[in-house]
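[1] here you go, sequence then predicted model.
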Amino acid sequence: METNLYTERLHLRKLSISDSTNLFNIWSDPDVTKYMNIDNFHNENQAIEIITYLNELAEEEKAIRYTIIELSSGEIIGSCGFNSLDFDNEKAEIGYDLAKTHWGKGYAPEAITALLDYAFNTLELNRIEAKVEPQNINSIKVLEKLHFTFEGTLRQSEKSKGRFIDLNMYSKLKTDLKRL
């Protein structure tokens, strides 16, 4: 699977252990992890463990996670990728996170657009899903900006941080691209 994706302002590359310090700084921010299925990290070893685990899933072609790097500065500003790849059903679920200092600058839609292009045109997937807590307004705005379709709310769909949470299901189909 592709290890490098580029946009006008971003370089997305496969996670590396060498990213652990920068990603720890992002994943230790409670505002960043508020709607993620992880608690904010308290030591860099947690980042190393997650990176190792995600890279193992990538080797098995079950998931792939990219480090998001701002091209102009070379700074690591977040991560994104496919949380689950289902080639039998030609679909994947996406996820993404950004350092708080980079919120509101259009980086999330730019990174997700690169993921969509790769998913539909290289991996030949038909459907991309995004599950978002209903209170995560910023993430919902990103998906709406990219013309994802809201399909409904999955009530108490997953357990996160010790409690059951509702998740809004959004999707984008390969055929949706032809309508834009």
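    Nice, thanks for sending it over. Residues are numbered from 1 along each chain as shown.
[2] from here on, contacts and neighbour counts on C-alpha atoms
    Fine.
[3] what about the nearest residue to K34 once chain neighbours are set aside, is that helix, strand or coil?
    Nearest in space to K34, with sequence neighbours left out and distances taken as CA to CA, 6 or more residues apart in numbering, is N40 at 7.9 Å. When classified by DSSP: H, G, I helix; E, B strand; the rest coil, N40 comes out as coil.
[4] quick check: N40 vs Q156, distance?
    Taking CA to CA, to the nearest Å as the measure, N40 falls 22 Å from Q156.
[5] between the two, which is the more surrounded one?
    N40 (19 against 12; other CA atoms under 10 Å).
[6] need the contact list for the more buried one.
    W27, S28, D29, P30, V32, T33, K34 (CA atoms under 8 Å, 6 or more residues apart in numbering).
[7] nearest to L98, out of those: which one, please.
    Closest approach to L98 among the contacts of N40 (CA to CA): V32, at 7.0 Å.
[8] next SSE downstream of the helix or strand in which the closest one is found?
    Element membership of V32, judged by DSSP states H and E, is helix 30-33. In the C-terminal direction, the helix or strand that comes right after helix 30-33 (DSSP H and E) is helix 44-59.
[9] in that following helix, which residues are buried?
    By neighbour count on 16 or more other CA atoms under 10 Å, the buried set for helix 44-59 is E44, Q46, A47, I48, I51, L54, N55, L57, A58.
[10] how far away is I165 from G81?
    Taken as CA to CA, the span from I165 to G81 is 22 Å.
[11] redo the contacts of N40 as TSV? Include neighbour count and distance to F148.
    Shown next, in TSV, are the contacts of N40 (neighbours: other CA atoms under 10 Å; distance: CA to CA, whole Å):
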residue	neighbour count	distance to F148
W27	29	26
S28	18	29
D29	16	27
P30	14	27
V32	18	22
T33	17	23
K34	14	22
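[12] want to compare, so here's the second one:
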Amino acid sequence: MTLTTERLILEQPTAADFQRFYEIYGDPETNAFNPYGGMSYERANTIFPEILSHWDIHDFGLWKIKTKEFPDRTIGFGGLSWKKYILEDRLNLGYRLDTAAWGKGFATELANNAITYGFNTLNKPEIFAIVRPANKPSIHVLEKCRFDHVGYLDDFPGLEKSLIYKLQRKA
């Protein structure tokens, strides 16, 4: 499945995308707000097949993100997927972009497209997002996309709780 936005190409990832996934998710800079830091190769090798499997099971998931300007270069991964919030599965918006793609509005463009997809194509009533309190750029993206802060998630015991954001489909 391929979708396009004004500047982005969103594609279902394949096994061939693993190395780029690891480069982005393993980069300490892209994990500046993640208490665990950059993803290890072993962890990436566990998580990436789960991303591919999510597509197989649900027919949607995190997209491989490219720009129309440079369609041969993956700049990140993001979109919607089911995520366990301790005990409850919720439709979650998530993304991670290469540092070279930061500050260009790509996260907002992706998020807005994912929201439209979640509400109009998947027909879901709400979309959630989890963000670390210090991650001001991602909080800004969520607020720009009309998400509301609705709670906290103790996903890193002993550390400040993550923020839960929610966007409800308008009736």
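    Looks like it came in fine. Nothing here was measured: the structure is a model prediction, and the numbers come from that model.
[13] so the closest residue to K144 of structure 2 other than its chain neighbours: helix, strand or coil?
    What sits nearest to K144 of structure 2 in space, not counting adjacent residues and going by CA to CA, 6+ apart, is T108, at 7.7 Å. At T108 of structure 2 the chain is in helix, as set by three-state DSSP.
[14] just tell me what T108 of structure 2 corresponds to in structure 1.
    Applying TM-score structural alignment, one finds that T108 of structure 2 aligns to P109 in structure 1.
[15] surely that match meets F148?
    No - at 11.3 Å, P109 of structure 1 does not count as touching F148 under the criterion of CA atoms under 8 Å.
[16] what's the neighbour count on I69 of structure 1?
    The burial count assigned to I69 of structure 1 is 20, neighbours taken as other CA under 10 Å.
[17] contacts only, for it.
    Going by CA under 8 Å, 6+ apart, I69 of structure 1 touches L10, H11, L12, E75, I76, I77, G78.
[18] could you redo the last one with a cut-off of 10 Å?
    Contacts here follow CA atoms under 10 Å, 6 or more residues apart in numbering; on that basis I69 of structure 1 touches Y6, R9, L10, H11, L12, R13, E75, I76, I77, G78, S79, A111.
[19] which helix or strand contains the counterpart of it in structure 2?
    Counting by TM-score structural alignment, I69 of structure 1 corresponds to K66 in structure 2. Assigned by DSSP H and E, K66 of structure 2 falls within strand 62-67.
[20] which strand is the longest one in structure 2?
    Looking across structure 2 with DSSP state E, the single longest strand is strand 74-85.
[21] buried ones in that one?
    Across strand 74-85 of structure 2, burial judged by 16+ other CA under 10 Å covers T74, I75, G76, F77, G78, G79, L80, S81, W82, K83, Y85.
[22] angle of the helix or strand following that strand against strand 74-85?
    Tracing the chain C-terminally past strand 74-85 of structure 2 and defining elements by DSSP H and E, one meets strand 88-97 next. For strand 88-97 of structure 2 against strand 74-85, the angle by axes from the mean of the first three to the mean of the last three CA atoms, to 10 degrees is 160 degrees.
[23] tell me how far strand 88-97 of structure 2 lies from the chain's centre.
    Chain-centre distance of strand 88-97 of structure 2: 5 Å, with CA atoms, centre = their mean, to the nearest Å.
[24] ok, now stretch 81-89 of structure 1?
    On CA atoms, centre = their mean, the centre of stretch 81-89 of structure 1 falls 12 Å from the chain's centre.
[25] do the same with stretch 152-163 of structure 1
    Remark: stretch 152-163 of structure 1 is offset 18 Å from the chain centroid, using CA atoms, centre = their mean.
[26] ok, and for it, which residues are buried?
    Buried residues in stretch 152-163 of structure 1 (16+ other CA under 10 Å): T153.
[27] what's it in contact with?
    Against stretch 152-163 of structure 1 from outside (CA under 10 Å, 6+ apart): 34-39, 131-134, 164-170.
[28] correct me if wrong: G95 of structure 1 contacts P109.
    No - between G95 of structure 1 and P109 there is no contact, the gap being 11.7 Å when judged by CA atoms under 10 Å.
[29] what do these two both touch?
    Taking CA under 10 Å, 6+ apart as the criterion, G95 of structure 1 and P109 both touch S139.
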